[in-house]
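Enquirer: Build me a model:
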Amino acid sequence: MQATDPLRIAIIIGSTRAQRFGPTVADWFHDHARGHGGLDLDLIDLAETALPDVLDHPGPAVQALAPRLARADAFVIVSPEYNRGYPAPLKTAIDSYVEEWKAKPVAFVCYGGVSGGLRAAEQLRQVFAELHAITIRDTVSFHSCWSKFDDNGRPLDSAGAGAAATALLNQLTWWARALHEARGAHPYPL
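Expert: Below is the predicted model:
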């Protein structure tokens, strides 16, 4: 990868509920990331992947998503917080893959009630550490998210949300390039 080559970033919508707010948050972040430059973005909505509810054996849906994750240089997980945790379909999606996450950076854009999804993000950090992924410290978080976006799906505090998203993308792209070069120079040890 040349320094000018675009980084491949997979943005994953982690909720599959019918009344979810995730697409609003993810669409805003996706639009913001397009303006960041130098990124090849892949928006993955778990509600559209048909992944199984349990992992008895990998089926066609798991196999179909694998190449998209493997191509990614980095990930952004858009996750709500449900009952102090993250959604079960997101856990199933994460656990369906191993090599695809390894030695790649993962960032979080979270949302929810009073904690803004930060408790879910903290749990996700532990899961991704087990998979040998590197999580980005800065997180974009929307507490009481339903009142933080306008009717067009844009944050009411667009300057603050935009600054947080830019900081996250700056860190994510730094790690993505560094880890891409490291994986190319030396296989990741286990």
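Enquirer: CA only for contacts and neighbour counts going forward, please
Expert: Fine.
Enquirer: show me where this protein has strands.
Expert: With strands called from DSSP state E, the chain shows them at 7-13, 39-45, 74-80, 105-112, 134-135, 140-143.
Enquirer: What residues of the second one count as buried?
Expert: If I follow you right, that is strand 39-45. 39, 41, 42, 44, 45 (16 or more other CA atoms under 10 Å).
Enquirer: Can you give me every residue that contacts the first one?
Expert: In this case it means residue 39. 6, 7, 8, 9, 33 (CA atoms under 8 Å, 6 or more residues apart in numbering).
Enquirer: Before we compare anything, build this one as well:
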Amino acid sequence: MTGAPPLRLEVIVGSVRAGRFAPTVAEWFLRTAGADPRFDTGAIDLAEFPLPLDLAENDAVRAFRRRLAAADAFVFVTSEYNHGYPAALKTAIDSAKHEWRGKPVGFVSYGGVSGGLRAVEQLRQVVAELHMVSVRESVSLHRAKRQFDAAGETADGAAIDGAARMLAQLAWWGVALRAARDAGPYPG
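Expert: Below you'll find the predicted structure:
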């Protein structure tokens, strides 16, 4: 990436539930990604960016799509509810189409014993249909509330290592896919 501008990474926070743990997980990951010079990192918290459930077109949807269109890569921060991912995240995914195409995506999941892995497996199927590239590495925080201290930091070595590996893969795919998009429109 020498000489190239940093990749625009949008971190999408998928849980909107009252009392959610999402901000703790998302803020930790945003600090981690923000320290990586390969990325210009932003956050889209769906609790602060309400999208219509009926997928109607409105100003919020148009603003959301503009943010997606300007991004080079994404990370979905997701909880797991009843073996799946949050409805707000599905609404966000379905509120756009072409803006997702030809871009890499990674996952930071959290939950109880499963650490959100079942939600991520479902998301991998959905993002493939959107012509996104799902990177192999991910972050999974099992029993997440026990993994963070009062300052919002974690000593979970697997999560820290997973975040570094995932960011490396997002950077590689982000550069490759940005060059491909610059060379011509995605054929999908």
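Enquirer: Report the TM-score for the pair.
Expert: For this chain pair, the superposition-based TM-score is 0.96 by TM-score structural alignment, normalised by the length of the second structure; 188 aligned residues with a CA RMSD of 1.3 Å.
Enquirer: about what we covered before: using CSV, please lay out the strands of the first structure together with distance to residue 58 of the first structure.
Expert: Formatted as CSV, the entries for those read as follows, by distance: least, CA to CA, whole Å:
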stretch, distance to residue 58 of the first structure
strand 7-13, 19
strand 39-45, 18
strand 74-80, 21
strand 105-112, 23
strand 134-135, 25
strand 140-143, 32
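Enquirer: Residue 175 of the first structure: which of those strands is closest?
Expert: strand 105-112 (6.2 Å; CA to CA).
Enquirer: Pull out the buried residues from whichever helix in the first structure runs longest.
Expert: Longest helix in the first structure, counting residues (DSSP state H): helix 158-185. Within helix 158-185 of the first structure, the residues that qualify as buried are 161-162, 164-166, 168-169, 172-173, 175-177, 179-180, counting by 16+ other CA under 10 Å.
Enquirer: same deal with stretch 118-125 of the second structure?
Expert: Result for stretch 118-125 of the second structure [16+ other CA under 10 Å]: buried residues 118, 119, 120, 123, 124.
Enquirer: Go through these and flag which are in helices.
Expert: Per DSSP H, these map to helices at 118, 119, 120, 123, 124.
Enquirer: quick check, nearest of the residues you listed to residue 16 of the second structure?
Expert: Out of these, the member with the shortest distance to residue 16 of the second structure (by CA to CA) is residue 119, at 15.4 Å.
Enquirer: any idea how far the aligned partner of that closest one in the first structure lies from residue 15 of the first structure?
Expert: For residue 119 of the second structure, the aligned position in the first structure is residue 120, judged by TM-score structural alignment. Noted for residue 120 of the first structure: a distance of 12 Å to residue 15 of the first structure, by CA to CA, to the nearest Å.
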